[in-house]
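*Asks:* Below: sequence and its predicted model.
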Amino acid sequence: MIGSNDICIGEIAGCKFYIAADQFEYWKHTHLTLDVMAGRAASFSLESTLDMGFIIHSRLFTEEELNDLEPVTTG
């Protein structure tokens, strides 16, 4: 369920990916890579019948990458 304060930060296989606005404020200077792993994760997981989970890898954007980012609009 997408909330009114959620922000779309990208697409994965044609599906939009959202995070909450307060999370975005914390992570906006960070490159996030969403990956899938075998086994169950504590949270943020795929259906338990698949025995797969999501994991996020992160790193700070370089200055060049920060300059190339498009502004994010809310609402």
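*Replies:* Everything's here; your move. Numbers count the residues shown, from 1 in each chain.
*Asks:* CA only for contacts and neighbour counts going forward, please
*Replies:* Noted.
*Asks:* if I look at G53, how far off is C8?
*Replies:* 21 Å (Cα to Cα, to the nearest Å).
*Asks:* out of the two, which sits in the more crowded spot?
*Replies:* With neighbours defined as other Cα atoms under 10 Å, G53 and C8 compare such that G53 has more, 19 against 16.
*Asks:* give the contact list for W27.
*Replies:* By Cα atoms under 8 Å, 6 or more residues apart in numbering, the contact list for W27 is empty.
*Asks:* take the one below as the second:
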Amino acid sequence: MTIADTVAGEPRVVATEAALAFLREIQADHPDILFHQSGGCCDGSSPMCYPANEYRVGETDVKLGEIGGVPVYISGSQFAVWQHTQLIIDVVPGRGGMFSLDNGRERRFLTRSRLFGGGEACALPVR
């Protein structure tokens, strides 16, 4: 599914400096990667980081944009719930998801969010 990757000029997905630095560390070992946020019971608020050639993006997945040149996707059903929010990819201490490339590095990615407000909310498409 294709959507605008900005809302009133604001990107749908951004990353903290700490997340971008961690991303570059992972890219040293795996240059071609992508993120996927499914919102499933096992992932929760952890975006999963995969080698791009080992993950098949689904027909209903939505590309939110890119962080550090890495595409970020979300499942269509989760996008329906989170379409009014900007996702902020951060990094915190802990273990990544079992199949995520951040696993075993004693840090993991975490998705935070903020609601689009004011003029941003007015710019969201009506469904």
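*Replies:* Alright, I've got the coordinates. Remember, predicted model here, so these are calculated numbers, not experimental data.
*Asks:* what's the TM-score for these two chains?
*Replies:* These two chains, once laid on top of each other, score a TM-score of 0.74 by TM-score structural alignment, normalised by the length of structure 1; 70 aligned residues with a Cα RMSD of 2.3 Å.
*Asks:* In structure 1, which residues correspond to the lengthiest helix in structure 2?
*Replies:* Secondary structure of structure 2 read by DSSP state H shows that its longest helix is helix 17-29. The alignment of helix 17-29 of structure 2 onto structure 1 (TM-score structural alignment) finds no residues at all.
*Asks:* can you check stretch 70-90 of structure 2 too?
*Replies:* Residues 15-35 of structure 1 are the counterpart of stretch 70-90 of structure 2, counting by TM-score structural alignment.
*Asks:* try stretch 106-118 of structure 2
*Replies:* Stretch 106-118 of structure 2 corresponds to residues 51-63 of structure 1 when matched by TM-score structural alignment.
*Asks:* can you pull out the strands in structure 2?
*Replies:* 6-7, 10-11, 13-15, 33-37, 48-51, 62-67, 70-74, 85-93, 107-115 (DSSP state E).
*Asks:* export those strands to CSV and tack on distance to A21 of structure 2?
*Replies:* Putting the strands of structure 2 into CSV (distance: least, Cα to Cα, whole Å) gives the following:
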stretch, distance to A21 of structure 2
strand 6-7, 23
strand 10-11, 19
strand 13-15, 10
strand 33-37, 15
strand 48-51, 14
strand 62-67, 11
strand 70-74, 13
strand 85-93, 9
strand 107-115, 11
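*Asks:* Isn't V91 of structure 2 up against F22?
*Replies:* Yes: when contacts are counted by Cα atoms under 8 Å, V91 of structure 2 is listed as touching F22 (7.5 Å).
*Asks:* Just want to know which of the two has more residues nearby.
*Replies:* Regarding V91 of structure 2 and F22, a neighbour count based on other Cα under 10 Å identifies V91 as having more, with 24 against 18.
*Asks:* Please consider this matter closed, and thank you.
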